[in-house]
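Enquirer: All I have is the shape, not the residue letters:
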């Protein structure tokens, strides 16, 4: 039968505290009921006698230290081993230290948070540039050694990024074209200029919205997939296994995804613009009295050719941004599955933000060179 911890409270003389004497083992397996009884002691205790204790572990040492701390009692007749445990417990007493760090005033917290965010953005930008440098080096290596290029992986990624996205991008572009035509016609009708709806739909879809909406859709669809796929491969140590057998993850995983996105983005952007024009022509034939084929014929007259080149020029740059953001975030996964979700979200946010920023830059740039 398992021995239990026993204790005896011996009253002292008037004005002096009692002596609490323990006997038997003071271990985690023997202190259960004893600890509950100790918590009901209300008499003042001056001394804790451990002379009859046969064994003690950290739970017993903590019990003794708690009693000594709460009652101010002195620990007497303690063995050398037990004294070491009590001393170690006393040094680790959490009540002697503040659990929560001191909270700085508001005027100090705000600059500190802003500074941390700016430093984080700077470090992140440096890491992205480093990642882009690794991609360039990997492409250079493949140029010198074409036999190492994985054409099947490139074609597979082109199918995933481009062909499989035709349906959703087509539907989105068709609806956006309808919205542009409808809202533009409502505003232009006030000036009797509904015929210029053709100009609005043609130039807006070919120059801006076609490639921009496509980039946002690809970022949400393919950029997130890149981050999730590479992040999962990092967690399952497949990337490390590739390095072990002498295969470069940049050449095998990253470069095909980036090249596939850059190749397919101009095609998807042009396809999106074309379907958007089809949507505008469809609505115009129903509500504006402009025949469908007349709308398409007039597009050729009112949309300058450089608008087409503006959209095609921006498309591969947007594709590069989306693919680099997805691959970079995926390759940064290190710890657990939760980080895969966090990095996937970061990849989409990063790609969309950079695409919109670059689109604004391109708008100013092309206007300055006379392609406005």
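Expert: Received the coordinates, thanks. Everything numeric here is computed off the predicted structure, so don't read it as measured data. Residues are numbered from 1 along each chain as shown.

Enquirer: CA atoms for contacts and neighbours, from now on please.
Expert: OK.

Enquirer: Quick check: which helices or strands does the strand or helix carrying residue 51 pack against?
Expert: Remark: residue 51 resides in strand 45-56, with elements defined by DSSP states H and E. Strand 45-56 sits against strand 18-26, helix 58-71, strand 74-76, with contacts defined as 3 or more Cα pairs under 8 Å, 6 or more residues apart in numbering; DSSP states H and E.

Enquirer: now do 7 Å
Expert: Contacts defined by 3 or more Cα pairs under 7 Å, 6 or more residues apart in numbering; DSSP states H and E place strand 45-56 against strand 18-26, strand 74-76.

Enquirer: quick one, which of those is packed in tightest?
Expert: Mean neighbour count (mean count of other Cα atoms under 10 Å) peaks for strand 18-26 among those, with a mean of 21.

Enquirer: try this one side by side with the last:
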């Protein structure tokens, strides 16, 4: 009972013609486990264990008695029904662990794993397309019923996705501009063409890296947050409660995040372009002795407007994919909190993978229409 002092076990050992008898009085618990095990090991066979005076026995004490029964064929006397039930449960749990031998790697097991992986990818894509369809339908319902549009939720997501990401995105792209300038200058110096470092910084920052790195940062920062937030709401059954009171989770949770990502990504990409060019400009000024005015004039000459258009056009598409993947994985959470971490990781990986694939598709497409 709680608050009652536990009486430790007292042992008595007697020897007769039939072997040793071990009698225990009091409590046989973990506090006396080591002493009891040593005393039983010191007795000779055949061994009899008398449990008639035991007041309390826990699982550790039952394990010591069971081990004596298993290894030394000890005989138990005086045990109550509850004590015998505990001993039986311990005996049932005492089963050897089966270790499966490691399967040899061969062609067919690898083919099976490849097929399973492709099947999972196909199921994920089908689920993502279905989620996209549900989102489009929910957005159409909002257009028909504009009063259900949650402006405050969208503004809050603007702050989370855009404003609070300015610092990390600005620092990252600024350093990327410095790195591009440094590496480009080292390679171009072999040909005496350090001045073309400006061309490299300008075109690669505006056309590709600024938007791509911004998308990767938003995927790791906001996409993971979307999955974790919605996944936690699913575990706590808040989404079930929303459906019960007639509120669509897609309208209330998914669409504000999608709109915020689509709107803020072009602005973040433009900010990243400026910071990357600024980092590169400071590098060429300090290291290559190219004045800022010359740097700006050179950028105007070498960067076509199509590069800027390409970077800005890709940004909202990347934002849409990131928000869609994050919300989709969050909606798939079920069971326990461990699932939240797994789905959050999957959302980030899936978002970055889709962003890179789309970036490659955009590169081929814009090259084919003459935007080179």
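Expert: Arrived safely. On a predicted model such as this, the values are computed, not experimentally measured, just so you know.

Enquirer: What's the TM-score once they're superposed?
Expert: Overlay of the two chains. TM-score (TM-score structural alignment, normalised by the length of structure 1): 0.77; 362 aligned residues with a Cα RMSD of 4.1 Å.

Enquirer: Where do the helices of the stretch 1-150 of structure 1 begin and end?
Expert: Secondary structure of the stretch 1-150 of structure 1 (DSSP state H, counting those that start in this stretch): helices located at 32-38, 58-71, 80-91, 106-144.

Enquirer: Single out the most deeply packed of those helices.
Expert: helix 58-71 (a mean of 18).

Enquirer: Please verify my assumption that residue 170 of structure 1 contacts residue 275.
Expert: Yes - using Cα atoms under 7 Å, residue 170 of structure 1 is in contact with residue 275, at 6.1 Å.

Enquirer: The two: who's more crowded?
Expert: residue 275 (23 against 20; other Cα atoms under 10 Å).

Enquirer: helix, strand or coil for the more buried one?
Expert: Put simply, residue 275 of structure 1 is helix when judged by DSSP: H, G, I helix; E, B strand; the rest coil.

Enquirer: How about it, nearest residue that isn't a chain neighbour?
Expert: Of all residues not flanking residue 275 of structure 1 in the chain, residue 174 sits nearest, at 5.3 Å (Cα to Cα, 6 or more residues apart in numbering).

Enquirer: I'd like the distance between that neighbour and residue 219 of structure 1.
Expert: In this view, residue 174 of structure 1 and residue 219 of structure 1 are 19 Å apart by Cα to Cα, to the nearest Å.

Enquirer: So which of these two has more stuff around it?
Expert: The neighbour comparison of residue 174 of structure 1 against residue 219 (other Cα under 10 Å) goes to residue 219, with 27 against 22.

Enquirer: residue contacts, the more buried one?
Expert: Going by Cα atoms under 7 Å, 6 or more residues apart in numbering, residue 219 of structure 1 touches 322, 348, 351-352.

Enquirer: again, but for residue 248 of structure 1
Expert: Residue 248 of structure 1 neighbours (Cα under 7 Å, 6+ apart): residue 242.

Enquirer: State the distance from it to residue 238 of structure 1.
Expert: 12 Å.

Enquirer: buried ones in stretch 349-366 of structure 1?
Expert: 349-352, 355, 358-359, 362 (16 or more other Cα atoms under 10 Å).

Enquirer: residues in structure 2 matched by that stretch, start to end?
Expert: Alignment of stretch 349-366 of structure 1 against structure 2: residues 349-366, by TM-score structural alignment.

Enquirer: how big's the offset between the matching stretch and structure 1?
Expert: For stretch 349-366 of structure 2, the mean deviation from structure 1 after alignment is 2.6 Å (mean Cα distance after the TM-score superposition for structure 1).

Enquirer: So for residue 6 of structure 1, which of the helices of the stretch 1-150 of structure 1 sits nearest?
Expert: Across these, residue 6 of structure 1 has its closest neighbour in helix 32-38 (7.0 Å, Cα to Cα).

Enquirer: one step back: pipe the helices of the stretch 1-150 of structure 1 into CSV and attach distance to residue 371 of structure 1 per row.
Expert: Listed next are those as CSV, based on distance: least, Cα to Cα, whole Å:
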stretch, distance to residue 371 of structure 1
helix 32-38, 84
helix 58-71, 79
helix 80-91, 74
helix 106-144, 30
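
Enquirer: closest one to residue 334 of structure 1 among those?
Expert: Proximity to residue 334 of structure 1 (Cα to Cα) singles out helix 106-144 among the helices of the stretch 1-150 of structure 1, at 15.3 Å.

Enquirer: The closest one: how far from the chain's middle?
Expert: In terms of Cα atoms, centre = their mean, to the nearest Å, the centre of helix 106-144 of structure 1 is found 15 Å from the chain centre.

Enquirer: Tell me the first helix or strand C-terminal of that helix.
Expert: Per DSSP H and E, helix 106-144 of structure 1 leads on to helix 151-161 as the next helix or strand towards the C-terminus.
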